[in-house]
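Colleague: Kindly return the folded structure for what I paste below:
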Amino acid sequence: MRRLLLAAVICGAAQGAYAADMPDDLPFLRGSQPPSLSTVRTVWQGFYIGGQASYGSADMDFKNSGKELLERLLNNVDIESQYHLSTWPLGQKTSTQNEGFGGFLGYNLQSEDVVYGVELNYTHGKFFGASGGSQGRSFNYPTDYLTSAFVQSNASMQITDFGSLRVRAGYSFGCFLPYAFGGVAMGRADIQRNVSYSSRYQYVGTQIPPLPNLAGAGSLSDNANAHFIYGYAAGLGIDMMIVDGLFLRAEWEFLRFTAPVDTIVNTVRAGAGYRF
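Modeller: All right, here's what the predicted structure looks like:
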């Protein structure tokens, strides 16, 4: 029995001496575990650049597209001041879908897992819409006259280039970066507008000899090619780092332009970028 106890003590002492000679930086000796993927912090800070493909729709409201031209055309016409012909709705809303392509350039700052920065985003595409309308009304104006007025408006708009200068903020979940953004929308569009009016004043009084009948007409056009349009931008997206510096992107962007044709552009896009 004594021999067994002595042998056990000698083996234990030898084991302790062997452990003492092992390197201190082995993780299993310190009780640590290799970090999991969920605890790895991805560095998003720095400049980045990328390309994207998009698909979306443009909703164009032509209802008041000719208002400013009609105001100029009817500036000295008495029935405009009385019945505001220029405010009559003369167009409709249209919607068009198309694809596009473009790129983005930005800079990120990172504090712990919070990421924020600025980005310039650009898309080349083609969104086209057109609409027109006309209205005619009669008035007992001026005294002893029955007056009829007819106004017409036709307009078309094609957006060829658009983008946004945005600020964005997100939260890093390892290699995933969901984010939101807002900023200024900018674009270039070809806008053609044409308006016209005609009026007839028919005397219906009893004066003898009767007062004369009168008539008036006119038209005005405005063709603005490569016209600069602007508004505001907002949206959501997610970046996913696949290797150091290289990431994929999925995004939705909302743009509203305060052009002569009130326009909303919604696009979804997929892209890839590289952080330097």
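Colleague: Could you use CA atoms for every contact and neighbour count after this?
Modeller: Fine.
Colleague: Show the contacting residues for M157.
Modeller: 128-130, 189-192, 261 (CA atoms under 8 Å, 6 or more residues apart in numbering).
Colleague: tell me the two of those that are most distant?
Modeller: Spanning the widest gap among these are A130 and A189, at 13.0 Å by CA to CA.
Colleague: Mark which of the contacts of M157 are buried, thanks.
Modeller: With neighbours counted by 16 or more other CA atoms under 10 Å, the contacts of M157 contain buried members at 128-130, 189-192, 261.
Colleague: Show me these that map onto strands.
Modeller: Counting by DSSP state E, these place 128-130, 189-192 in strands.
Colleague: Quick one: the residues you listed as JSON lines, columns for distance to D244 too.
Modeller: Converted to JSON lines, those look like this (distance: CA to CA, whole Å):
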{"residue": "F128", "distance to D244": "41"}
{"residue": "G129", "distance to D244": "44"}
{"residue": "A130", "distance to D244": "47"}
{"residue": "A189", "distance to D244": "39"}
{"residue": "D190", "distance to D244": "42"}
{"residue": "I191", "distance to D244": "45"}
{"residue": "Q192", "distance to D244": "49"}
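Colleague: Which one of these is nearest to Q82?
Modeller: Q192 (28.4 Å).
Colleague: thinking the closest one is in contact with I159, fair?
Modeller: No - between Q192 and I159 there is no contact under CA atoms under 8 Å: 12.0 Å.
Colleague: what about the nearest residue to G271 once chain neighbours are set aside, neighbour count?
Modeller: Spatial nearest neighbour of G271, excluding adjacent residues (CA to CA, 6 or more residues apart in numbering): Q52 at 3.9 Å. Residues within reach of Q52, counting by other CA atoms under 10 Å, total 21.
Colleague: Q52 and T267 touch, don't they?
Modeller: No - with contact defined as CA under 8 Å, Q52 and T267 do not form a contacting pair (11.5 Å).
Colleague: Quickly note the distance from E71 to T258.
Modeller: 19 Å (CA to CA, to the nearest Å).
Colleague: Buried ones in stretch 244-252, by neighbour count?
Modeller: Of all the residues in stretch 244-252, those buried under the rule 16+ other CA under 10 Å are 246-252.
Colleague: so which of these comes closest to G235?
Modeller: The closest of the buried residues of stretch 244-252, once distances to G235 are taken by CA to CA, is W252, at 5.6 Å.
Colleague: Please generate a structure for the following sequence too, so the two can be compared:
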Amino acid sequence: MRRLLLVAVMCGAVSGAQAADMPDLPFLRGSFTEGLSRSSVNWSGGYVGAHASHGAADMDFTNSGQDLLAKLMNNLDIESEFDISKWPLLGKAHMQNSGYGGFIGYNWQWTEAVVAIELNYTHGNFFGSNMGSQGRSFQFPTDYVTTATVASAATMRVTDYGSLRVRGGYAIDNFLPYGFAGIAMGRANINRWASYSAYYRYVGAGGLPDLSGGGSLTDNANAHFVTGFAGGVGVDVMLYAGLFLRAEWEYLRFTSTVDTTINTVRAGLGYKF
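Modeller: Here you go, the predicted model:
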């Protein structure tokens, strides 16, 4: 028993001597892991910057002419019977373009968490167009065979767009990855045209004359203000004394007579005060 106690005392003495001889390394006290999680950059404050962008837009013209056709044929029996204004005429258009713009905002930081409000603007030139027509014949009204033809065309040009957004990020040393969501705003020229023609051929007895009718209607909305929603992700990289680089992807969706989505990737340079 005394031998066991002697061995235990000797082991304890050796362990204590080794611990006393070891250097005082920071990671032994937990400061190393703490340093990995804490940002050494102060992201708080206002900032401004400029960016260049490249992206693609998708414009859905499918229903863009239906309201014009409905106005044209409002009092016609064939419209009430067959819903001619809702016939599918137009489709979608896809285009790509580059642009440039700027941003301004303000950051609030709590340890690694960063929240910001930002106004973002881009000048570009997305232009799309589509046109189509359709004709059908049916026996209506009584003793008549009616042939109805409708046509529609539309163009849209988006020249200025941007977003008022809220950002949320997590600071990792010089890097600030973030996501954002907000309101999309833009300026667009939307030009639409629609027409119809109807020919009533008499097929009954009595020799009544054939009938015909038609008309067209246009709608031009230049510098039209469109709105929607925005979202995306990005990263800011602090270079030196407030100067930072930005890389970002943004998604915009505008709801108007021509439903439009815009996806852009951007590279920017900014300065935080």
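Colleague: Tell me which of E71 and T258 of the first structure has more neighbours.
Modeller: E71 (17 against 13).
Colleague: For that one, give me its contacts.
Modeller: For E71 of the first structure, the contact set (CA under 8 Å, 6+ apart) comprises S86.
Colleague: Once aligned, what mean separation remains between the host helix or strand of it and the second structure?
Modeller: Following DSSP states H and E, one finds E71 of the first structure within helix 67-73. Here the mean offset of helix 67-73 of the first structure against the second structure after fitting is 1.3 Å, by mean CA distance after the TM-score superposition for the first structure.
Colleague: Mind listing what's buried along that helix?
Modeller: 67, 69-71, 73.
Colleague: before we move on, what about stretch 190-199 of the first structure?
Modeller: Buried, per 16+ other CA under 10 Å, within stretch 190-199 of the first structure: 190-197, 199.
Colleague: any idea which of these is closest to S221 of the first structure?
Modeller: Nearest to S221 of the first structure among those: N194, at 4.3 Å, using CA to CA.
Colleague: a strand runs through the closest one, doesn't it?
Modeller: Yes - counting by DSSP: H, G, I helix; E, B strand; the rest coil, N194 of the first structure is part of a strand.
Colleague: give the contact list for it.
Modeller: 66, 69, 153-155, 219-222.
Colleague: and if you look at T260 of the second structure?
Modeller: 57-60, 253-254.
Colleague: Distance-wise, check the counterpart of L69 of the second structure in the first structure relative to N64 of the first structure.
Modeller: By TM-score structural alignment, L69 of the second structure lines up with L70 in the first structure. As judged by CA to CA, L70 of the first structure and N64 of the first structure stand 10 Å apart.
Colleague: Where does the residue lying closest to Q66 of the second structure once chain neighbours are set aside sit: helix, strand or coil?
Modeller: Distance criterion CA to CA, 6+ apart; nearest residue to Q66 of the second structure, sequence neighbours excluded, is S85 at 5.4 Å. Judged by three-state DSSP, the three-state class of S85 of the second structure is helix.
Colleague: Likewise for C11 of the first structure?
Modeller: helix.
Colleague: Reformat the buried ones among the contacts of M157 of the first structure as TSV; add distance to F47 of the first structure.
Modeller: Converted to TSV, those look like this (distance: CA to CA, whole Å):
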residue	distance to F47 of the first structure
F128	35
G129	37
A130	41
A189	30
D190	34
I191	36
Q192	40
V261	36
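Colleague: Go through those and say which is closest to Y141 of the first structure.
Modeller: Closest to Y141 of the first structure, out of all of these and judged by CA to CA, is V261, at 32.5 Å.
Colleague: tell me the strands in the stretch 151-276 of the first structure, going along the chain?
Modeller: Ranges of strands in the stretch 151-276 of the first structure, per DSSP state E, counting those that start in this stretch, are 176-203, 214-243, 246-258, 262-275.
Colleague: For F104 of the first structure, which of those strands is the nearest?
Modeller: strand 262-275 (8.3 Å).
Colleague: That closest one against the second structure, how far on average?
Modeller: With mean CA distance after the TM-score superposition for the first structure, strand 262-275 of the first structure departs from the second structure by a mean of 0.6 Å once superposed.
Colleague: Would you mind giving the residues in the second structure matched to that strand?
Modeller: Strand 262-275 of the first structure maps onto residues 259-272 of the second structure, going by TM-score structural alignment.
Colleague: How far does the matching stretch sit from its chain's centre?
Modeller: 10 Å (CA atoms, centre = their mean, to the nearest Å).
Colleague: What residues of that stretch count as buried?
Modeller: By neighbour count on 16+ other CA under 10 Å, the buried set for stretch 259-272 of the second structure is 259-272.
Colleague: for stretch 139-155 of the first structure, same thing?
Modeller: 141, 144-155.
Colleague: what two of these are the furthest from one another?
Modeller: D144 and A155 (36.6 Å).
Colleague: would you list every one of the helices in the stretch 51-200 of the second structure?
Modeller: 66-72, 77-82 (DSSP state H, counting those that start in this stretch).
Colleague: what's the average distance of the shortest one to the first structure?
Modeller: On superposition with the first structure, the average gap between helix 77-82 of the second structure and its aligned counterparts reaches 1.4 Å (mean CA distance after the TM-score superposition for the first structure).
Colleague: which residues touch that helix?
Modeller: By CA under 8 Å, 6+ apart, helix 77-82 of the second structure touches 70, 73, 84-85, 140.
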